[in-house]
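Enquirer: with the sequence up front, the predicted model follows.
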Amino acid sequence: MTLEFVWRLLAAFACGVAIGIERQMRQRTAGLRTITLVASGACLFVSLGMLLGTGVTQIAAYVVSGVGFLGGGVIMRDQGSIQGINTAATLWCAAAVGVLCGTGFYGPAIAGTLVVLASNTVLREVSRAINSAPMKNADMVREYQLQIVCRTEDEVHIRAVLSNAMHSAPLQFQSLTSRDCEGEPPRLEVTAKCRSHPKDQARLEQIASRLSMEIGVSSVSWSANEAELTPE
């Protein structure tokens, strides 16, 4: 029994090292030591259940819960984006590999280790290739702001041109406001806000070029916010 326990612990240690080296090379929050400790610890808990003859399934469930708290510690929110989810998932999988080693299922444990490594290496490159592809097929939306400075007497005409252009283009018209500009002669700034897919940005540039040709317009500019995923 002692020898079998040692083999199981060594197997969990080796699988943890294999997964942890990949994480350490990428300088992740949970690196070589953390991943190895999670796999080895999961193996120890399950092995304890087998040595005492208690329910291994129940102990494995406790291991999953404990690793869940550990994984939550590596997930961070940074300027609206979530960081560390992949590291937390790797910790979770490392615990599963440790449980398999602790119960003596070496083949499934090795297979699980290979799957984790493939997910963090091969699929990483696939994800990068997808992310670098054109965004025309992605469900994304970007907010644009178009500003036109014109003569006060041309306000009605400019607003009409903007409204017609926005409704005829693939743009989601949000608002249209006007405010007086300081200085002489009297000028007015008309601001239009809209939302659209980034692939339709060229249409907004066409509208800006069209407005810049109006006689009463002195300046035209537009800006865009960061693209966001559309809600499902």
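Expert: Thanks, I have the structure now.

Enquirer: okay, CA-based contacts and neighbour counts for the rest of this
Expert: OK.

Enquirer: now stretch 84-93: buried residues?
Expert: Of the residues in stretch 84-93, 84, 87-93 count as buried by neighbour count, 16 or more other Cα atoms under 10 Å.

Enquirer: go on, stretch 195-211?
Expert: For stretch 195-211, by 16+ other Cα under 10 Å, it's 195-198, 200-201, 203-204, 207-208, 211.

Enquirer: who touches the longest strand along the chain?
Expert: Criterion DSSP state E: the longest strand present in the chain is strand 140-151. With Cα atoms under 8 Å, 6 or more residues apart in numbering as the test, strand 140-151 has contacts from 158, 186-198, 208, 211, 216-230.

Enquirer: one more structure, for comparison:
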Amino acid sequence: MGEGVWAISYWELAIRIVLSVAAGGLVGLEREWSNRAAGFRTHILVCVGATSIMLLSIYGFSEFADEANVRMDPARLAAQVISGIGFLGAGAIMRNGFTISGLTTAASLWVVAAIGLCVGAGFYFVSLLTTFVVLFSLFLLNRWEKRFFSVKRRQKLEMNVCCQSGHLGEIVRLMETNGVVVVEMNVDKKESSESEKSDNRVNVHFKLKIKDGDMLVKLVDQLATHPYILSFRQLVSNPA
């Protein structure tokens, strides 16, 4: 390799790769523990890949550093990592009805790529500090958020019910009896098929405020056996 700023020892290269494995793996463990699509190995691969590209961008072309017509730009390949990591993040985001999930996982993939770039550039303090902040956010802030904001979380249910006089009111009273607050209710007749309309069926969208998971499980059990409810879908509002 060349001399000066463009030179790096094999020992230093190995340290940076191992550090990127550790940083990406720590973040990936939390995602694996939460049973997300992108987990332990995916985060390691993203972080190591970003580190390798950063190392390549800085030191991979050192033999051309002394050429008169060559201008070294260590940030060029790194910039492509930042923009290119988006396709992995998009693959982790899924939409199911009213629900969008995977945003936190997509963000964690993006940030481990940034951590990998920092490690590859030898920006150790920032890479370690960022890893700590990410783990603090995913582990501790996640628990704090669930504890203090669970009351504000909304659950959405889509039901196909028998549209007879008093049936819908009875379903609403059942929810309120279980401590569930009906925030919003929309009757959607357009989505019902002709056969459903002839059988007096209707689709109803509920937006509910539920305090905890036990209350939700109890409500779902009762709705599943209710004679006026033909089918329903539970759509959790804010999965990470």
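Expert: Great, that's in hand. Given the structure is predicted, the values throughout are model-derived calculations rather than measurements.

Enquirer: overlay them and tell me the TM-score.
Expert: The TM-score (TM-score structural alignment, normalised by the length of the first structure) is 0.57; 195 aligned residues with a Cα RMSD of 4.6 Å.

Enquirer: quick one: which of the buried residues of stretch 84-93 of the first structure sit in helices?
Expert: 87-93 (DSSP state H).

Enquirer: just the helices in the first structure please.
Expert: Counting by DSSP H, the helices of the first structure are 2-25, 32-52, 56-72, 85-102, 106-132, 155-168, 201-212.

Enquirer: go through the ones in helices among the buried residues of stretch 84-93 of the first structure and name the one nearest Trp7 of the first structure.
Expert: Trp7 of the first structure has its nearest neighbour among these in Cys93, at 20.1 Å by Cα to Cα.

Enquirer: find the nearest non-adjacent residue to the alignment partner in the second structure of that closest one, please.
Expert: Alignment note (TM-score structural alignment): Cys93 of the first structure maps to Ile115 of the second structure. Closest residue to Ile115 of the second structure apart from its sequence neighbours, by Cα to Cα, 6 or more residues apart in numbering: Ser127 at 5.1 Å.

Enquirer: now do Leu157 of the second structure
Expert: Closest residue to Leu157 of the second structure apart from its sequence neighbours, by Cα to Cα, 6+ apart: Gln234 at 4.7 Å.

Enquirer: check contacts around that neighbour.
Expert: 155-158.

Enquirer: then Trp92 of the first structure?
Expert: 64, 67-68, 71.

Enquirer: how much space separates the most far-flung residue of the second structure relative to its centre from Leu56 of the second structure?
Expert: The centre of the second structure is farthest from one residue, Ala68, which by Cα atoms, centre = their mean lies 47.1 Å away. With distances taken as Cα to Cα, to the nearest Å, Ala68 of the second structure is found 21 Å from Leu56 of the second structure.

Enquirer: what's the answer for Trp144 of the second structure, then?
Expert: Relative to Leu56 of the second structure, and taking Cα to Cα, Trp144 of the second structure is found at 40 Å.

Enquirer: neighbours of Val190 of the first structure, how many?
Expert: 20 (other Cα atoms under 10 Å).

Enquirer: from memory it sits against Leu176, does it?
Expert: Yes. Using Cα atoms under 8 Å, Val190 of the first structure is in contact with Leu176, at 7.1 Å.

Enquirer: which neighbours do the two share?
Expert: With Cα under 8 Å, 6+ apart, Val190 of the first structure and Leu176 have common neighbours Arg159.

Enquirer: possible to save the contacts of Gln234 of the second structure as a markdown table with distance to Leu138 of the second structure and neighbour count?
Expert: Shown next, in a markdown table, are the contacts of Gln234 of the second structure (distance: Cα to Cα, whole Å; neighbours: other Cα atoms under 10 Å):
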| residue | distance to Leu138 of the second structure | neighbour count |
| --- | --- | --- |
| Gln155 | 22 | 19 |
| Lys156 | 25 | 22 |
| Leu157 | 28 | 19 |
| Glu158 | 30 | 21 |
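
Enquirer: can you name the two of those residues that are farthest apart?
Expert: Gln155 and Glu158 (10.2 Å).

Enquirer: one step back: adding distance to Leu48 of the first structure, write the buried residues of stretch 84-93 of the first structure out as CSV.
Expert: Formatted as CSV, the buried residues of stretch 84-93 of the first structure follow (distance: Cα to Cα, whole Å):
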residue, distance to Leu48 of the first structure
Gly84, 31
Thr87, 27
Ala88, 25
Ala89, 25
Thr90, 24
Leu91, 21
Trp92, 20
Cys93, 20
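
Enquirer: and of the residues you listed, the nearest to Phe5 of the first structure?
Expert: Cys93 (21.1 Å).

Enquirer: wait, that closest one sits on Val115?
Expert: No. Using Cα under 8 Å, Cys93 of the first structure is not in contact with Val115; the gap is 9.5 Å.

Enquirer: circling back: out of the helices of the first structure, which is the most enclosed?
Expert: helix 85-102 (a mean of 25; mean count of other Cα atoms under 10 Å).

Enquirer: tell me the angle of that helix relative to helix 2-25?
Expert: 170 degrees (axes from the mean of the first three to the mean of the last three Cα atoms, to 10 degrees).

Enquirer: on that earlier part again, from Ile85 of the second structure, how far out is the residue nearest to Ile115 of the second structure?
Expert: From Ser127 of the second structure to Ile85 of the second structure the distance is 18 Å (Cα to Cα).

Enquirer: repeat that for Val172 of the second structure.
Expert: Look at Val172 of the second structure and Ile85 of the second structure: by Cα to Cα, they are 45 Å apart.

Enquirer: ok, Val46 of the second structure next?
Expert: Taking Cα to Cα, one finds Val46 of the second structure at 8 Å from Ile85 of the second structure.

Enquirer: what do those two both touch?
Expert: By Cα under 8 Å, 6+ apart, the residues touching both Val46 of the second structure and Ile85 are 109, 113.

Enquirer: what are the contacting residues of stretch 187-203 of the first structure?
Expert: 135-136, 139-152, 155, 158-159, 162, 169-181, 227.

Enquirer: tell me who's in contact with Ile17 of the second structure.
Expert: 48, 51-52, 119-120.
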